[in-house]
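K.L.:
model the following, please.
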Amino acid sequence: MIKVLFVCMGNICRSPMAEGVFAKTVQSAGLDTQVVIDSAGTHDYHVGDAPDLRAQRTALSHGYDISALRGRQVQDSDFERFDYILAMDRQNLNNLTRRAHARHHHKIRLLLSFSRRFPNLDVPDPYYGGQQGFDQTLDMVEDAAQGLLKIIQGQGRDQPG
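P.N.:
Now for the predicted structure:
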């Protein structure tokens, strides 16, 4: 069983979009019984909240229903539990790395390190912007989801250590 956690700041825009996209990607590949997917925020601003309505609408317009997801904050146990802890940007990557014990640092990466089109970039936070930001987030996440799937299927160049 491979466990993947997507992380942004509040867990209402980027990380739930990534969770929804990757869940459908994994399901389409027939691996949904072999991969556990979740999302969380580094901050507790939106614990228990549904994803932002703009994120929900954008995801749904591409076939991803994220309406049932609820925000939660990263817990210390997540560093032990998950194989991949994928931050949306460097700020959250740094927050996660500072919080985690050194033995878990190899699990923490930028989501876009798996992207072909946007390698190692930050997924910009669309919260304070317009629809274009949510569209861009979805585009970036979809690309990275394909790269991550290839790694999980053993077709890629690296595995979690």
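
K.L.:
C-alpha from now on. contacts and neighbour counts both.
P.N.:
OK.

K.L.:
by contact count, what packs against the helix ranked longest in the chain?
P.N.:
For the chain, the longest helix by residue count, based on DSSP state H, is helix 131-152. Judged by 3 or more Cα pairs under 8 Å, 6 or more residues apart in numbering; DSSP states H and E, the packing partners of helix 131-152 are helix 14-28, helix 53-60.

K.L.:
once you drop chain neighbours, what's closest to L149?
P.N.:
Nearest residue to L149, sequence neighbours excluded (Cα to Cα, 6 or more residues apart in numbering): V26, at 7.0 Å.

K.L.:
related to what we said a few turns ago, quick one: buried residues of the longest helix of the chain?
P.N.:
Across helix 131-152, burial judged by 16 or more other Cα atoms under 10 Å covers 133-135, 137-138, 140-149, 151-152.

K.L.:
second input sequence below; structure requested for side-by-side comparison:
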Amino acid sequence: MTVNVLFVCLGNICRSPTAHGIFEQKVKNAGLQDEIVIDSAGTGGWHIGKSPDARASQFALERGYDLSHLRARQTDPSDFLTYQYILAMDNANLADLKRMKPSSYKGHLGLFLDFGDNPQYREVPDPYYGGDDGFQLVLDLVESACDGLLLDIRHQL
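P.N.:
Okay, here's the model as predicted:
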């Protein structure tokens, strides 16, 4: 059984590639890379084909997560045929995904931080226009939610 996971933010250069890279490493560390397929996308198409934001990549790498192989893409209705988990970084992107979702979709569509352990945050804040602290907060929130997501998926494997 293979489980497919898609992380979604607005432009696919900060939050969702950070989640993609961190979850990829955690899945690899758990020896589950043959059972879990990971991707990320943005609801907007401005950055298609571009690498993650340099700050996101730098801070992720400082924690041992390599984002350099990732390239931005836009969500597509066919994603609902491929991914059992489609996880939005915030409510605005979740609303966009819900409008795109076919009625036949039986997977998990929701907020990524529902798998985290910090009740203060329901959404991953967009660090793009802020300072370095915002990227560090994203990493903290995403690491925790990745642990919770991996635990949830392990119960299904």
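
K.L.:
could you check the angle the longest helix of the first structure makes with helix 53-60?
P.N.:
Here helix 131-152 of the first structure runs at an angle of 50 degrees relative to helix 53-60 (axes from the mean of the first three to the mean of the last three Cα atoms, to 10 degrees).

K.L.:
helix 131-152 of the first structure against the second structure, how far on average?
P.N.:
Superposed on the second structure, helix 131-152 of the first structure shows a mean distance to its aligned partners of 0.4 Å (mean Cα distance after the TM-score superposition for the first structure).

K.L.:
can you list contacts of that helix?
P.N.:
Helix 131-152 of the first structure is contacted by residues 2, 14, 17-18, 21-22, 25-26, 54-55, 58-59, 111-118, 123-127, 156-159 when judged by Cα atoms under 8 Å, 6 or more residues apart in numbering.

K.L.:
and the angle for it with helix 14-28?
P.N.:
Interaxial angle of helix 131-152 of the first structure relative to helix 14-28 (the same axes, to 10 degrees): 50 degrees.

K.L.:
what about Y129 of the second structure, how many neighbours?
P.N.:
7 (other Cα atoms under 10 Å).

K.L.:
tell me if it really is in a strand.
P.N.:
No - per DSSP: H, G, I helix; E, B strand; the rest coil, Y129 of the second structure lies outside any strand segment and is coil.

K.L.:
please report the distance of V3 of the second structure from G148 of the second structure.
P.N.:
Going from V3 of the second structure to G148 of the second structure by Cα to Cα, to the nearest Å gives 15 Å.

K.L.:
who's in contact with F115 of the second structure?
P.N.:
Going by Cα under 8 Å, 6+ apart, F115 of the second structure touches 144-149.

K.L.:
need these in a markdown table (columns: distance to F7 of the second structure).
P.N.:
Shown next, in a markdown table, are the contacts of F115 of the second structure (distance: Cα to Cα, whole Å):
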| residue | distance to F7 of the second structure |
| --- | --- |
| S144 | 15 |
| A145 | 12 |
| C146 | 11 |
| D147 | 14 |
| G148 | 14 |
| L149 | 11 |
